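1. All I have is the shape, not the residue letters:
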């Protein structure tokens, strides 16, 4: 559960998890054996942080009573086993498909995701595309940044691998990142460093596309004097 939640607030969330219709301040106070004011303070904090919300009003003796229920964030504050389930799926897929087919499958999966994100990159130049990519990666939890220090070309660095444990066991997972970045930037990608292989960051550098290289070469050739064309 979230570290910012106190032990007493954990108890409140646990009671609400077990009572889907919600509980009132008085009901929570009775079950926790603490004052109504103390419960109100905890509820105010949990509501402010988005873990609980006001539920349906129960009418008792003609008087409406406000109850509180968990939000999605409140439900998700309890332990989940996503990594375990993902590992189970990848193990089965690798057994049935083989490592290369699994890698190709993850490549196709990343391409499908990229298709849904590409409209956000429409009309953007290279620098704008990089900014948008960094924003999307940070929304996913990568804690990404653009490294422009030094004499080498700029690189994309992620200091948090969002599936680090999985990538250590299934290095095919890295194909998902490489493909997604390449498709969104419309550039070939060089994977320079990988946290799953012991690197300090996951580091990617874009390479100019074959079309851009050809256009640059053609432009340079056209600027040569006519005599140079004849010699060549």
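-> Received it, and whenever you're ready, just let me know what you need. Treat the numbers as computed from the prediction; the structure is a model and nothing was measured.
2. can we go C-alpha only for contacts and neighbour counts from here?
-> OK.
3. buried residues in the lengthiest helix in the chain?
-> For the chain, the helix reaching the highest residue count under DSSP state H is reported as helix 99-117. For helix 99-117, the neighbour count (16 or more other Cα atoms under 10 Å) marks 102, 103, 105, 106, 107, 108, 110, 111, 114, 117 as buried.
4. which non-adjacent residue is nearest the second one?
-> Just to be clear, that refers to residue 103. Spatially, and ignoring its direct neighbours in sequence, residue 103 is nearest to residue 172 (4.9 Å; Cα to Cα, 6 or more residues apart in numbering).
5. One more to weigh against that first structure:
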């Protein structure tokens, strides 16, 4: 894909973000290319799951075909959710004291533990680790289960959705480690830590 193609598709995405539903003709007129050219880019964006078609039915005449961003496309635009969450937690500390943060993290851990346990049943440890990795993968942690050179089970998380929070409130990581130990009902050690400068978080699960 050329830089020009990438730039045009980005323009289309930004137009839809700012204006909502638009026809190919409207986008072409704004960007300065033909409707056919816009449709070629839209076809690729639809295949990528970033744009969807909406049919607007008129009282008279043919229906109008418009295009909108999908929920998946929202991830392409800057967001400050992490920083906003940090600011809110800092306000809680200021109003209610630092111990309130620990209560919040503990409550979150308890709720997640209940959810995780509900889908694990009486599975053996290796299957519980695999199931936990799949759950965390679905939650955006880019997680995978495996074993180390000694045959111990491992859980690796390549991404951290709460990274901004954990930088400011490192106890968030302590509660996540405790969550894994409680859920798996065994000892869990963290041997790599993104907050400490590693490229990922890696846990060893002892049977």
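-> Cool, the structure landed. Just so it is clear, the model here is predicted, and its values are computed rather than measured.
6. Quantitatively, what TM-score do the chains reach?
-> Once superposed, chain against chain, the TM-score is 0.84 (TM-score structural alignment, normalised by the length of the second structure); 203 aligned residues with a Cα RMSD of 2.5 Å.
7. superposed on the second structure, where does the longest helix of the first structure end up, distance-wise?
-> Superposing on the second structure places helix 99-117 of the first structure at an average distance of 2.1 Å from its equivalents, by mean Cα distance after the TM-score superposition for the first structure.
8. What span of the second structure is the helix or strand just after that helix aligned with?
-> Using DSSP states H and E, the helix or strand that follows helix 99-117 of the first structure in sequence is helix 126-140. Using TM-score structural alignment, the residues of the second structure aligned to helix 126-140 of the first structure are 125-139.
9. Can you name the residues in contact with the matching stretch?
-> If you take Cα atoms under 8 Å, 6 or more residues apart in numbering as the criterion, stretch 125-139 of the second structure is touched by 116, 120, 142, 143, 144, 145, 153, 154, 155, 184, 207.
10. so how many other residues sit close to the residue nearest to the last one when sequence neighbours are not counted?
-> So that's residue 207 of the second structure. Distances taken as Cα to Cα, 6+ apart put residue 186 closest to residue 207 of the second structure, at 6.4 Å, once the chain neighbours are dropped. Close neighbours of residue 186 of the second structure, defined as other Cα atoms under 10 Å, add up to 13.
11. cool, and residue 42 of the first structure?
-> Residues near residue 42 of the first structure, counting by other Cα under 10 Å: 17.
12. ok, now how distant is it from residue 53 of the first structure?
-> Taking Cα to Cα, to the nearest Å as the measure, residue 42 of the first structure falls 13 Å from residue 53 of the first structure.
13. same deal with residue 45 of the first structure?
-> 11 Å.
14. again, but for residue 73 of the first structure
-> For residue 73 of the first structure relative to residue 53 of the first structure (Cα to Cα), the value is 10 Å.
15. cool, and residue 13 of the first structure?
-> Residue 13 of the first structure is 11 Å from residue 53 of the first structure, by Cα to Cα.
16. Who has more neighbours out of the two?
-> Shown here are residue 13 of the first structure and residue 53; by other Cα under 10 Å, residue 13 has more neighbours (24 against 19).
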